[in-house]
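>>> Sequence isn't available, so here's the structure alone:
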């Protein structure tokens, strides 16, 4: 008996949700991937500890190479809009070996950072409900794994639900930052701040650094907390205009981060001081 061969049809393209994200959605995902609140909490104290009053200008200086990289990514994406980003561009320019190494470098860095973020989220989750646990406690590890599993499920469901969740989470982050800035400035002007320090334009003086090692440390720390906007480019094939929107979102994300970091840093310094007397942001115990 003759049988008719069955042909399995494969969908065209990569199966991505093309035309889903606009400029705002792509920017939100870029900002959320940077985690501005976590980044500031983990880094601000150490930047002030390294360079003192020059912390705001350290964030401005670190912004410059980030902006140039974002412009470069924008041009690369405009020429070759592919979600492979570093892998694809590196392969086309230098060959498959360089592309492979670059792609895996980005992937491994993402896994390390996300695992760290999940662990921090677990620590604060337990602190929120009244438990002060050690970092190696099995309950912290369990909740961290559950967070990773939940975010994996969201990613599997599609970029649309991911965008909605990121909108909510980013709104919560910026609401918390806005409340902090307003409260810090309010207490400064009412005289209730623990170490009120008047704003000085010297904080934004790029020639005010007195120690090269401290300057280098501060810039490296600041560079670290800007990174994450490249997620905009990794979702380029799911945006409405793959050639232009991801690059614009990357640049816009960098600018928003600059304003956020500098504004929060100035407000925190005006509220808590610099730590010359063993207190404030420049105190090593507070930085930790």
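That came through, no problem. In this text the structure is predicted, and so the values were computed from the model without any measurement.
>>> contacts, neighbours, all on C-alpha from now
Noted.
>>> wait, residue 86 sits on residue 101?
No. Residue 86 lies out of contact with residue 101 (Cα atoms under 8 Å); the separation is 9.3 Å.
>>> Between those two, tell me which one has more neighbours.
A count of neighbours by other Cα atoms under 10 Å puts residue 86 above the other of residue 86 and residue 101, at 24 against 15.
>>> here comes the other one, which I'd like you to weigh against the first:
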């Protein structure tokens, strides 16, 4: 047992990871990181989640769920900012925890992150499909029921063809040189932010203040609706919206001057994204009673159309359709870098850790694309929305607690970063605690899936990774 524990806690060398990642080309600036982060944040979630969460959990108080989520994510963002600046390597929490606590704990963090990223891809693709179909329906185009959504016995849905197409297109785009992809993403993000602001301004003219009453509905016993219970349940569900800075962190090895640019990108994404989410949430529930948004995956465009703002609604739908590609780019990119890190360190096949002539992990990208197409086309949208937050919250807890192992090593075998989490040693514990409290409010489906995914990961690690680890080769 002692020998097994020693193998699980064997730590990766920071210098060794940086040497391996030297094959990846640093090219991202603060502007590119903000593009990635806001591409994820101002994506499917901002156009879909405020309405769904209002109908299922909070009523008009949905903005408070985003405030709670922003507080929890903001604390974790500070931990991410310090760790990414101190350890500028690919794989974010997986690589960091492998250095700080050992490869076994790093694998757990990374494996649960993979579920987060993977479900985020399929969640975004499903939302993109809903907007495409909503837009095309205005022109009389309708898909057969079995091709219009993931598995849904009530509607006859079985395979979401548009979700599959979106994932394939993004996979092809990311197989090219990344500099061009970053420029495209930055342009798309500027358009998306402009249209979100337009929605807030135009939608504000259609607000009926009676729709805000009561702002916090009474809690319905035995449910996750109303009161503080509903707000916390809503915060747990909207955490998918705050995965943007986690996506940024996965690209640390491809960032110029990560000690300066990573904290700026991470914290900037959180602040801008939170303000936009709160604004959209307040306007949306003010336009129509929250019950109208139940199971509506294109709530923002729907509200504009119903209130007579057809031009703005169609503009929003078009930009949402184009803009969700920015979210897909970020999540597919993060997933492929994590799979690459697994292969790089020998915990999965080392073929996944190979870098091609474009300085990109092509094999990892191919695996992510194929798997996401298969799962994202079958799982229904609302099911995915409930599951994505679990991996995000667990990653936040790992990285927050990791500060306690990082700080004593700074200035020794790890450089002192340009940014450090304030109020140490209190704030890292508070950050982990807040994420844990929100995790407890997740649906039972999310908790069960997380546990099953953990068991699968443990089997892979003890059956393969622990014996093929590159850390073991160094010993």
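Done, it's in. Source: prediction; values computed, not measured.
>>> Aligned against structure 2, show me the partner of residue 146 of structure 1.
Superposed on structure 2 with TM-score structural alignment, residue 146 of structure 1 falls opposite residue 165.
>>> where's its match relative to residue 209 of structure 2, distance?
41 Å (Cα to Cα, to the nearest Å).
>>> between the two, which one's more packed in?
When residue 165 of structure 2 and residue 209 are compared for neighbours, residue 165 comes out ahead with 15 against 11, by other Cα under 10 Å.
>>> List the contacts of residue 211 of structure 2.
60, 285, 286, 287, 288, 289, 290 (Cα atoms under 8 Å, 6 or more residues apart in numbering).
>>> The fourth one -> structure 1?
Alignment note (TM-score structural alignment): residue 287 of structure 2 maps to residue 271 of structure 1.
>>> in which helix or strand would I find its match?
According to DSSP states H and E, residue 271 of structure 1 maps onto helix 245-272.
>>> which secondary structure elements does that helix contact?
helix 23-34, helix 36-51, helix 55-79, helix 159-190, helix 231-234 (3 or more Cα pairs under 8 Å, 6 or more residues apart in numbering; DSSP states H and E).
>>> run the last query once more with 10 Å
helix 23-34, helix 36-51, helix 55-79, helix 159-190, helix 212-226, helix 231-234 (3 or more Cα pairs under 10 Å, 6 or more residues apart in numbering; DSSP states H and E).
>>> what residues does the fifth one touch?
Yep, that's helix 212-226 of structure 1 we're talking about. 31, 33-40, 42-44, 46-52, 54-67, 209, 253-254, 257-258, 261 (Cα atoms under 10 Å, 6 or more residues apart in numbering).
>>> Just the buried ones out of those residues, please.
31, 33-37, 39-40, 43-44, 46-52, 54-63, 66-67, 209, 253-254, 257-258, 261 (16 or more other Cα atoms under 10 Å).
>>> contacting residues for the spatially most central residue of structure 1?
Residue closest to the mean C-alpha point of structure 1, counted by Cα atoms, centre = their mean, is residue 34 at 1.0 Å. Going by Cα under 10 Å, 6+ apart, residue 34 of structure 1 touches 28, 224, 225, 226, 227, 228, 229, 230, 231, 253, 254, 257.
>>> which one is the corresponding residue of structure 2 for residue 117 of structure 1 nearest to, not counting chain neighbours?
In structure 2, residue 117 of structure 1 lines up with residue 124, judged by TM-score structural alignment. With sequence-adjacent residues excluded and distances taken as Cα to Cα, 6 or more residues apart in numbering, residue 124 of structure 2 is closest to residue 44, at 5.4 Å.
>>> Same check on residue 37 of structure 1?
Nearest one to residue 37 of structure 1, counting by Cα to Cα, 6+ apart, is residue 173 at 6.2 Å.
>>> Centre of the chain to the helix or strand hosting residue 393 of structure 2, how far?
Assessed by DSSP H and E, residue 393 of structure 2 sits inside helix 381-406. When distances are taken as Cα atoms, centre = their mean, to the nearest Å, helix 381-406 of structure 2 is centred 9 Å away from the chain's centroid.
>>> Okay, angle between that helix and helix 44-53 too, please.
120 degrees (axes from the mean of the first three to the mean of the last three Cα atoms, to 10 degrees).
>>> Residue range in structure 1 corresponding to helix 381-406 of structure 2, please.
Residue span in structure 1 matched to helix 381-406 of structure 2, by TM-score structural alignment: none.
>>> Report the buried residues of that helix.
381-382, 384-403, 406.
>>> Going by contacts, tell me the helices and strands next to it.
Going by 3+ Cα pairs under 10 Å, 6+ apart, helix 381-406 of structure 2 lies up against helix 44-53, helix 62-86, helix 93-100, helix 103-137, helix 227-238, helix 244-249, helix 426-440, helix 444-460.
>>> Nearest to residue 265 of structure 2, out of the ones you listed?
helix 244-249 (7.3 Å; Cα to Cα).
>>> Check how far the closest one sits from its aligned residues in structure 1, on average.
Superposed on structure 1, helix 244-249 of structure 2 shows a mean distance to its aligned partners of 1.5 Å (mean Cα distance after the TM-score superposition for structure 1).
>>> That helix - contacts with which helices or strands?
helix 30-41, helix 62-86, helix 103-137, helix 258-287, helix 310-344, helix 381-406.
>>> Return the most buried member of those.
Burial of those is given as mean neighbour count (mean count of other Cα atoms under 10 Å); helix 30-41 ranks first at a mean of 28.
>>> any idea how far it is from the chain center?
12 Å.
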